[in-house]
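Student: my questions are about this predicted structure, shown below with the sequence.
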Amino acid sequence: MEFVVLPDHPAGTDALALAPASGLPGPKVIEHHSGRPWLVGDWPDDEIVSVSAGPRRLVLLGCAKVRQEPLAAGLSRVRSLADLDGLARLAAGSFQFVASIDGEVRVQGSLSTACQVFYAKVAGVTMAANRPEALADRIGATVDEERVALELLSPFGPPEPLSEASVWRGVRSPRIGHCLEIGRNGAGRTRRWWTPPAPERPLGDGDFVREALFDAVLARTAGQPVVSADLSGGLDSTSLCFVADRTDGT
C-alpha cells in the first residue's frame, strides 16, 4: 500500500505533479468534496473503508474492523477536525485515519506506530504520505546521517521526541497520540488527540483488555480461511494465538 494525502488547496495538484508516484502507473484517486484530488495511491480494495456525509469524507486505510453505518452517522455530526476524536476510537485494527472536513484535512497513524504518517512542505503546502520516500522524492531530500545512527541504537528506533523525524531531511512524523491537521490555506500543524488513560482501574478488572484483544485479532482474521502467527512462547504471542483459535479462521 502506498498513498499521499493532499490539502484541499489549488497548490495540492502542483505538489502531486512534482514527482511521479513511484511504482504507481495508474494510481487510484479519491477527491475532496470540492473535486480536487485528496487521496492518491494504490491500496487493496479489501483494505479501505470509505464513508461520506455531505462535504465530509472519511477513509480508513489498512486493517479495520468497523461498521460503516455508525461511522457514517457519526461523520454527519462532525463540525470540526477535533470532533473526529471519537470516531477514531470506533474501529479496531491497524490503519491510517484520513478525513476531509469542509476543506480541512486530518491524517493520523496508529498508536502502536505500525501504521505511520509522514508529512513535509511541498510546493508551498503540507503534504502527507504513509511512506517518507514519497515526500523525499518531491522535495529532493537527502539522507540524515545522524538519524540513521539513531535508528541503529534500538531495534524499534529512537524514543520520543527523537522519533518525530525521519531518515530524510525535511520529512517529519507526528508524535504518538498526535494527528496532522492541514488547513484550507495548506498549512499543516500537529495536535494531541489521545493521552494515556489515568491508572484508575483495579488489577482484577481486565475485561476491557480482553475485549480489545479479541476485536484487534478479529479485525485481522475476519474472512481469512487460514491465519498464522509466530509463537515464541511469550505472554504476548501465546495470548494472541489462543484468541485467534477462537475466531472463525483456522
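Tutor: Received it, and whenever you're ready, just let me know what you need. Residues are numbered from 1 along each chain as shown.
Student: from here on, just use CA atoms for contacts and neighbour counts.
Tutor: Fine.
Student: quick one, strands of this protein?
Tutor: Here the chain has its strands, by DSSP state E, at 2-5, 28-31, 37-42, 48-53, 56-65, 92-101, 104-108, 118-122, 125-129, 178-182, 188-192.
Student: need the ones you listed in CSV (columns: mean neighbour count and distance to residue 229).
Tutor: CSV is the format used below for the strands of the chain (neighbours: other Cα atoms under 10 Å; distance: least, Cα to Cα, whole Å):
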stretch, mean neighbour count, distance to residue 229
strand 2-5, 22, 25
strand 28-31, 14, 31
strand 37-42, 21, 26
strand 48-53, 17, 23
strand 56-65, 22, 16
strand 92-101, 24, 16
strand 104-108, 26, 27
strand 118-122, 23, 29
strand 125-129, 25, 29
strand 178-182, 23, 30
strand 188-192, 16, 33
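Student: just tell me which of these ends up closest to residue 76.
Tutor: Proximity to residue 76 (Cα to Cα) singles out strand 48-53 among the strands of the chain, at 5.2 Å.
Student: that closest one - contacts with which helices or strands?
Tutor: Using 3 or more Cα pairs under 8 Å, 6 or more residues apart in numbering; DSSP states H and E, the elements in contact with strand 48-53 are strand 56-65, helix 68-76.
Student: another structure for you, compare them:
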Amino acid sequence: MALSEKRFGRGNDWFVIFEDNAYSASTAEVVLTWANFILRYASGRPFLVARMLHTPVNYHHTAAQSAVVLGHTDITSSQHLESIFTGTQIALDTLPGDTFRIIREENLLKVRGTVSGTRKVFVSTAKPKNQFISSNADIAAFLAQSDLNHGSLAARLFFPSVPYALSHASVWNNVSVLPEGHELILNLDTGRSIYKQFWHVPQPELSLDDGAEKFAVALTEAIKIRSIKPQCGADVSGGLDSTPIAYIAANNTRSPLVTFSSGSSDELHDDLSWIDRSFRHFPEVRKIRVTPSEIPSPFEDFSKCPIAWDEPFIGAAQWKRISYTAGLLRSEDVKTHLSGHGGDEVLLSPTSFIHDLIRQKPLLGYRLGRQYKSLYHWERSSLRRLITERISYKSTLIKELRNIKKPSPGVRDAANPWNIQSFRAAPWMSDFAVESASKFCNETIEGIQEPAQSRTQSAGIESILTSGNAARSISTIMGNYGIDFNTPFLDEKVISSALSIRPEDKSNPFVFKPLIKKAMSTLVPHEILSRPTKADGTADVHRGQSVNSEFILDYMETSILGSMGLIEFEKFRYYFSNMSLGQVPPVAFWATLSVENWLRSHN
C-alpha cells in the first residue's frame, strides 16, 4: 500500500496511538508530517499523533498521565477536562456527546470509541508484537504493513448486506476492530491488552410517557452541545428526524442557523410541502434550498470519486450528491452540520419485536403481528416463522449462510426473530469469492458470543450500529470540505434512553414515530411533528443507476475485483443489462460497485 495524501492528508480527521519504544517511534515518523496535534511520552517518543482539522479537541497531558476527549461534548475547556479527570472516573464516563476518549495513567492506556460506531477504534499488530491503535482501519493496516483479507472483502459483495456481526470485521489481516460499547485497556509495560465492556444494552422497561421525557432531555442536550458552536448548519427535510433537530438548533445558535433542504425527483414525495410548513415556525435562518434537478444523480462521476474511505461504503454512489451539499454548506461558512441520520433506527423498533412480545403479552403480540402482516403484506408462513422460530443467534447466521446461493426470499417475508436479513451471493461472484467469503463468515461465527440481551434489543442495537457506520462514512465526505458532520440521534445517552422504552410503545402500525412526537411535544411546534409520512430516496438511486448504466459497465469491465478473481464481468454485464427482469435487486449492484470503488481508491 503506497503512502499517499488520500490516506493521511485527506479532509477527515484521524489519530494513531503508539507504544513507548524505539520500533513504534520509528514507525511514527511516517505520519508525523501530516499531523497537527502531537502528545509525547516522558521519553520524548510520540504517544498520540493526530490530524484534527474540525473535530473538537480537549486534553489534559503531563509526563505521567493524559486525558484526551475528541468530539462534541459539554467540556468547555482543557481546564474543565482536567478538573473532571482529576476528580472521578464516573464523571468522565458520563460525559454526553459523541467522542473518542483516551486515558493514560501510569502504565495503563484506555481507549474507547462510541456506542453507535460513528467513531471506531482499530488495532493492528506488527512485528515484534507492536500495536498501533487508530481511528482509521487503513492507517492501522498501513502501519502494520497488513494485506487484504480476501474473505472479509468478498463477504462485502453479499446483498442486500451482511449482518453487522459479520461485516464488523476489518477487511485487513492483522487489524481488529474494538467492539462498540467496549474499552481497550493496554498495559504499556507488557504490551498485553484486553477489551472491557463499559456499556450494556438497557432493558426496555419504561412506558412511552415515562421514557419520552428522558429521551427529550438526552436529545436536546445532544443538539445543544453542537449547535452552540459558531457557524452551524442543519438539514430540514420536513420529516420527523431532521426537522425537530434543526428547530431546536435554530433556537440555540449564536448566529442564524444555515439550513439545507432539497426534494426528490419522485413525484410521490411530499417533502417540499412539509418543508414549507415547518419553516413557518422557525426563527430567522439562512436557507439553502435546491431543486431535484440541481442535485447530482447517484453514480454521477462515479469514476472520479476522490474519497478514500477507510472501509467499503455501500453509499459510495451518493458521493457526488453529498459533496454537492457539502460545497453549498461550506460556501455559507458552515463548520458543524447536524443531520437526522439515525432517527429511524433509534426512534423505531424492528418489527421482529413481535417474537418477544407474544411471550410477554400474548394478546397484544398477536394483535400487532396481524396488523403488521396486513400493513406490509407479509406471507402467513413468514409471520408464523417470526412467532415460532426459537433458534439461537449463531444458528440463525449459520442457517442464512447455508442459503447463500439460493434465490432471494420474497419481499413480503417478515423478518426472523433476530431481525437478521437474508443475504445472498451476487450471481457474478466467482466460486473463489463465494468460498472465501463463506469460510470467513463461518470462522467469524465460531468466535461470536450469543447476545446477552433479548432478540428485540439485539436487533435494535444492530440496526443502530449499521446506521452509525454509514454516518461515519458520510462524515468522511463532509470532512473533505472542512465540515464536521453530526448525528445527535446516535449519541450514547440518546440511544440508551430510546432502548429503555418498551418496543410496542415505540413502534405502532398506525402511529408514525410516536416517541419523537411525545418527547418533543412541548419543545417543537405541533405542525412540525404532525407529518404522517416519510420520503423514500431509493427511486432516485434507481434512476441514477439507469442514467449512468453505460458508464457503469465501462467502469466494471476493467475492475480490480475481476483482476482479483472475485467477480466474473460477463455475468455482471448480463444481470446489469437485464435488470428490468428483476432477477437481482439493485442493491446487489450497489454492494459490488462500492467495493470496487474502495479498491480503486486504495490501489
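Tutor: That came through fine. Nothing here was measured: the structure is a model prediction, and the numbers come from that model.
Student: so after superposing, what's the score?
Tutor: TM-score for the superposed chains, counting by TM-score structural alignment, normalised by the length of the first structure: 0.82, backed by 239 aligned residues with a Cα RMSD of 2.8 Å.
Student: follow-up on the earlier one: of the strands of the first structure, which is nearest residue 238 of the first structure?
Tutor: strand 92-101 (18.8 Å).
Student: check the offset of the closest one from the chain's centre.
Tutor: Strand 92-101 of the first structure sits 5 Å away from the centroid of its parent chain (Cα atoms, centre = their mean, to the nearest Å).
Student: that one packs against which elements?
Tutor: strand 56-65, strand 104-108, helix 207-221.
Student: what would the helices and strands packed on strand 48-53 of the first structure look like in TSV with distance to residue 151 of the first structure?
Tutor: Listed next are those as TSV, based on distance: least, Cα to Cα, whole Å:
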stretch	distance to residue 151 of the first structure
strand 56-65	25
helix 68-76	37
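Student: quick one: closest of these to residue 226 of the first structure.
Tutor: Ranking these by proximity to residue 226 of the first structure (Cα to Cα) places strand 56-65 first, at 16.2 Å.
Student: give the aligned range of the closest one in the second structure.
Tutor: Using TM-score structural alignment, strand 56-65 of the first structure corresponds to residues 65-74 of the second structure.
Student: include distance to residue 152 of the first structure when you put the strands of the first structure into JSON lines, please.
Tutor: As requested, the strands of the first structure are exported to JSON lines (distance: least, Cα to Cα, whole Å):
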{"stretch": "strand 2-5", "distance to residue 152 of the first structure": "25"}
{"stretch": "strand 28-31", "distance to residue 152 of the first structure": "35"}
{"stretch": "strand 37-42", "distance to residue 152 of the first structure": "30"}
{"stretch": "strand 48-53", "distance to residue 152 of the first structure": "33"}
{"stretch": "strand 56-65", "distance to residue 152 of the first structure": "27"}
{"stretch": "strand 92-101", "distance to residue 152 of the first structure": "25"}
{"stretch": "strand 104-108", "distance to residue 152 of the first structure": "25"}
{"stretch": "strand 118-122", "distance to residue 152 of the first structure": "20"}
{"stretch": "strand 125-129", "distance to residue 152 of the first structure": "24"}
{"stretch": "strand 178-182", "distance to residue 152 of the first structure": "25"}
{"stretch": "strand 188-192", "distance to residue 152 of the first structure": "27"}
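Student: in TSV: the helices and strands packed on strand 92-101 of the first structure, plus distance to residue 2 of the first structure.
Tutor: Formatted as TSV, these follow (distance: least, Cα to Cα, whole Å):
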stretch	distance to residue 2 of the first structure
strand 56-65	10
strand 104-108	14
helix 207-221	19
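Student: and residue 224 of the first structure, what's its match in the second structure?
Tutor: The alignment partner of residue 224 of the first structure in the second structure, by TM-score structural alignment, is residue 230.
Student: give me the distance between its match and residue 175 of the second structure.
Tutor: 37 Å (Cα to Cα, to the nearest Å).
Student: more neighbours: which of these two?
Tutor: Neighbours per residue (other Cα atoms under 10 Å) separate residue 230 of the second structure from residue 175, with residue 175 holding more: 26 against 16.
Student: what's the closest non-adjacent residue to the more buried one?
Tutor: Nearest residue to residue 175 of the second structure, sequence neighbours excluded (Cα to Cα, 6 or more residues apart in numbering): residue 124, at 4.3 Å.
Student: what's the answer for residue 592 of the second structure, then?
Tutor: Counting by Cα to Cα, 6+ apart, the residue nearest residue 592 of the second structure is residue 157, at 5.3 Å.
Student: ditto for residue 234 of the second structure
Tutor: In space, and not counting its chain neighbours, residue 234 of the second structure is closest to residue 338: 4.5 Å by Cα to Cα, 6+ apart.
Student: now the one you found: how far from residue 273 of the second structure?
Tutor: 22 Å.
Student: of those two, who's got more company?
Tutor: Neighbour totals were compared for residue 338 of the second structure and residue 273, and residue 338 leads with 24 against 12 (other Cα under 10 Å).
Student: corresponding residue for the more buried one in the first structure?
Tutor: Residue 338 of the second structure maps onto nothing in the first structure, by TM-score structural alignment.
Student: over to residue 118 of the second structure?
Tutor: In the first structure, residue 118 of the second structure lands on residue 114 (TM-score structural alignment).
Student: and what of residue 45 of the second structure?
Tutor: Match for residue 45 of the second structure (TM-score structural alignment): residue 36.
Student: which residue sits closest to that match, ignoring its sequence neighbours?
Tutor: Distances taken as Cα to Cα, 6+ apart put residue 8 closest to residue 36 of the first structure, at 6.4 Å, once the chain neighbours are dropped.
Student: count of residues packed around the one you found?
Tutor: Residue 8 of the first structure: 27 surrounding residues under other Cα under 10 Å.
Student: circling back to that earlier point, out of the strands of the first structure, nearest to residue 237 of the first structure?
Tutor: Among those, strand 92-101 comes nearest to residue 237 of the first structure, with 16.6 Å by Cα to Cα.
Student: residues touching that closest one, excluding its own?
Tutor: 32, 55-66, 79-81, 88, 105-110, 114-117, 212, 215-217, 219-220 (Cα atoms under 8 Å, 6 or more residues apart in numbering).
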